[in-house]
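1. following is a predicted model, sequence given first.
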Amino acid sequence: VDEDKGLIRAHGKEIVVLREARNPKDIPWRDNGVSLVVDCTGKFQDPHADADDAKGALRGHLAAGARAVVQSSPFKSKREGVALPDDSAFLIYGINHLDYDPGKHKLVSAASCTTTALAHMMRPLLARDLTHNMITAGMSTVHAATASQPVIDSVPASGAKDLRKTRGAMDNIVITSTNAAKALEQVMPEIATIGFMADSVRIPTVTASLIILNVTFQTEMLPDGTVSVDRDAVNAIFREAAEGEARGLVKYSEEQNVSTDMIGENAAVVIEAIETHTRTGFVDLKLANGVERVPLTHVKIFGWYDNEMGSYAHRLGQLTSHVASTL
């Protein structure tokens, strides 16, 4: 480390550390030949905000010389119900990263750790005819504590609606919200036709989280009296994906895992296959010529992910490399 020159030397390379400007538009990217910026501050999330916004904005990086910006969190706009700007895109590596258009997209959101893991759980199911006919879905993420939570109980801000967010992170289990399902629609538009609920439960651990995914399918009765979607069929889908189109992104495990086993895990999601469960019920539809019994199968699937340096950070790195390769 050379503090006087603002340099860090690692593996034979010199890395320039820019320490003066805080507002993106004032950072000398152009002077340092920087074409791609990865913004991990979490401070500038509105893709509509102008470059000269007094509080700073993602577009400030573009004004300062960058050709593109990758943000390590979901976009959050102050303009409710307004579509993303044409030059902005939600992208998840392995899901829709090939949609990146260097001639069009200047601002890219890499979504969140939970949305990334959820997308890689949903994609294999939606890609198969057997499980494509989803009726409803619900997701709960049992999520490690994050930097947004206070270490100890704190005083709520004036007008705060969710007082639980001010409780100590390492002393409480906290029910909170997540925009994972809403963000998922940005990368997998077909999700919009499914009734999807999502919530989050923060727990007092440092990293590694767990998605509990519940999906209801319209299924079929087979000649032998069984249903088309059962535990073995669902696990076979994830095993096939892990060995095929999602190799390295989806991991299939028949081990009895716990959260610390997932710290540093590379895969976007690890399916805990021994905990996959299904139950089937029937709905009687009254037709002109009688009643038809329609089977509906409820499936519960567990998926682990490292929400910090593992699963999400690796996908962010891969997405960044892909964007950089096209500039």
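-> Thanks, I have the structure now. Numbering: from 1, shown residues only.
2. contacts and neighbour counts: CA atoms only from here.
-> Fine.
3. now do the contacts for the nearest residue to His322 once chain neighbours are set aside.
-> Excluding its sequence neighbours, the residue lying closest to His322 (C-alpha to C-alpha, 6 or more residues apart in numbering) is His97, at 7.8 Å. Counting by C-alpha atoms under 8 Å, 6 or more residues apart in numbering, His97 touches 91, 319, 322.
4. Arg30 too?
-> Taking C-alpha under 8 Å, 6+ apart as the criterion, Arg30 is in contact with 64-66.
5. same check, this time on Ile271
-> With contact set as C-alpha under 8 Å, 6+ apart, Ile271 has these partners: 238, 250-253, 301-304.
6. any idea which of these is closest to Arg202?
-> Trp304 (14.6 Å; C-alpha to C-alpha).
7. would that closest one count as being in a helix?
-> No: assigned with DSSP: H, G, I helix; E, B strand; the rest coil, Trp304 falls outside any helix and is strand.
8. my guess is it meets Ala273, correct?
-> No: using C-alpha atoms under 8 Å, Trp304 is not in contact with Ala273, being 10.8 Å away.
9. check the protein for its longest helix and report it.
-> Secondary structure of the chain per DSSP state H: the longest helix is helix 311-326.
10. how far does that helix sit from the chain's center?
-> Distance of helix 311-326 from its chain centroid, counting by C-alpha atoms, centre = their mean, to the nearest Å, is 14 Å.
11. and here's the other structure:
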Amino acid sequence: GGRYEHGCRVLCVPDALLHRAWQVQVQRDDDEEQPLRCEGRHACGEWPPYPVREGVAEPGDLPWGKLGVEYVIESTGLFTAKAAAEGHLRGGARKVVISAPASGGAKTLVMGVNHHEYNPSEHHVVSNASCTTNCLAPIVHVLVKEGFGVQTGLMTTIHSYTATQKTVDGVSVKDWRGGRAAAVNIIPSTTGAAKAVGMVIPSTQGKLTGMSFRVPTPDVSVVDLTFTAARDTSIQEIDAALKRASKTYMKGILGYTDEELVSADFINDNRSSIYDSKATLQN
């Protein structure tokens, strides 16, 4: 039980605030993603097929070594600083992946873009960046690799609301707009996703910026990139390059579609980014 692709096995899910019964329920009854289904010898009441530890607040207090855990996915959103995430190493883990932008010098890796820079003897805590960066960076990577170049660019993400937003108007001291009701508003917000691309594609450092609009959808977001190429080109040439990349060196990371699809069609899609050729314009 608890096994995923490539021989990975989930051994434990800790949560300092929530109970095991809640974990079981949300994994069986997910409103947006495909819920876990009970299979084989595991009855529904026995899900998940790995222990859930309650009431442990600090990474260093988790007994990863005793549990045989080698790799930790730090996805609480609380320990995104490298020094804080290193607590998992003190608990016995070998490697930590922070599922968000990180501070404090953690190496940022985006699959398909700069994952080859990973050094197992040096990088024990790494960041996988944000979902928006994982969408934008593969596109920019192909544009740079195929010789189109990016002189300057503006990214806008039309982003689904997140767990930190409010269902009704409420208090948000640092971000007053962010305190407004998520399901009935388009909420302008900041994002560092575009600038983060410069961390994984150094040639674009200082050339990209962007902002976010939080919208009333629960899942799947859109990235709109407007850029000036370094040479003359055409939509047809860019389409061909991205389509070719999606079938070769970016396969499984970058997708390509020329169908008339909408956001809900991409729920549960495993790829980081899907290029929509129907939505591409040239000035």
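-> Here it is on my side, so go on. Keep in mind the model is a prediction, meaning the values are calculated, not measured.
12. any idea what the TM-score is?
-> Scored by TM-score structural alignment, normalised by the length of the second structure, the superposition of the two chains gives a TM-score of 0.80; 244 aligned residues with a C-alpha RMSD of 2.2 Å.
13. re earlier: which of the contacts of His97 of the first structure are still contacts in the second structure?
-> Retained in the second structure (both residues aligned by TM-score structural alignment, their matches' C-alpha atoms under 8 Å) from the contacts of His97 of the first structure: Leu91.
14. what residues in the second structure pair up with stretch 234-253 of the first structure?
-> Stretch 234-253 of the first structure corresponds to residues 238-257 in the second structure, going by TM-score structural alignment.
15. one step back: list only those of the contacts of His97 of the first structure flagged as buried.
-> By neighbour count, with 16 or more other C-alpha atoms under 10 Å, these hold 91, 319 as buried.
16. closest to Asp284 of the first structure among the contacts of His97 of the first structure?
-> Relative to Asp284 of the first structure, the closest of these is Leu91; by C-alpha to C-alpha it sits at 41.1 Å.
17. quick one: map the closest one onto the second structure.
-> Matched by TM-score structural alignment, Leu91 of the first structure corresponds to Leu109 in the second structure.
18. wait, doesn't its match sit right on Ser130?
-> No: if you go by C-alpha under 8 Å, Leu109 of the second structure and Ser130 don't touch, sitting 10.4 Å apart.
19. quick one, which of Trp304 and Ala273 of the first structure is more surrounded?
-> Ranked by neighbour count (other C-alpha atoms under 10 Å), Trp304 of the first structure and Ala273 place Trp304 first, with 30 against 23.
20. relative to Met188 of the first structure, how far out is the more buried one?
-> Computed as C-alpha to C-alpha, to the nearest Å, the Trp304 of the first structure to Met188 of the first structure distance reads 20 Å.
21. same question for Lys106 of the first structure.
-> Using C-alpha to C-alpha, Lys106 of the first structure is found at 20 Å from Met188 of the first structure.
22. quick one, strands of the stretch 151-300 of the first structure?
-> Ranges of strands in the stretch 151-300 of the first structure, per DSSP state E, counting those that start in this stretch, are 174-176, 195-203, 209-218, 250-253, 269-272, 277-287, 290-305.
23. the first one against the second structure, how far on average?
-> Spelled out, that is strand 174-176 of the first structure. Its matched residues in the second structure lie on average 0.5 Å from strand 174-176 of the first structure after superposition (mean C-alpha distance after the TM-score superposition for the first structure).
24. how close does Ser203 of the second structure get to Gly105 of the second structure?
-> Distance of Ser203 of the second structure to Gly105 of the second structure, given as C-alpha to C-alpha: 20 Å.
25. in terms of neighbours, single out the busier of these two.
-> Using other C-alpha under 10 Å, the more surrounded residue of Ser203 of the second structure and Gly105 is Ser203, with 15 against 12.
26. so who does the residue nearest the centre of the second structure touch?
-> For the second structure, Cys131 is the residue whose C-alpha lies nearest the centre (C-alpha atoms, centre = their mean; 3.0 Å). Going by C-alpha under 8 Å, 6+ apart, Cys131 of the second structure touches 100, 272.
27. which position in the first structure pairs with it?
-> Using TM-score structural alignment, Cys131 of the second structure sits opposite Cys113 in the first structure.
28. ditto for Lys66 of the second structure
-> Matched by TM-score structural alignment, Lys66 of the second structure corresponds to Asp31 in the first structure.
29. what does stretch 59-74 of the first structure contact?
-> Here stretch 59-74 of the first structure makes contact (C-alpha under 8 Å, 6+ apart) with 23-30, 34-40, 42, 45, 47, 49-52, 58, 90, 105-112, 183, 316, 320, 327.
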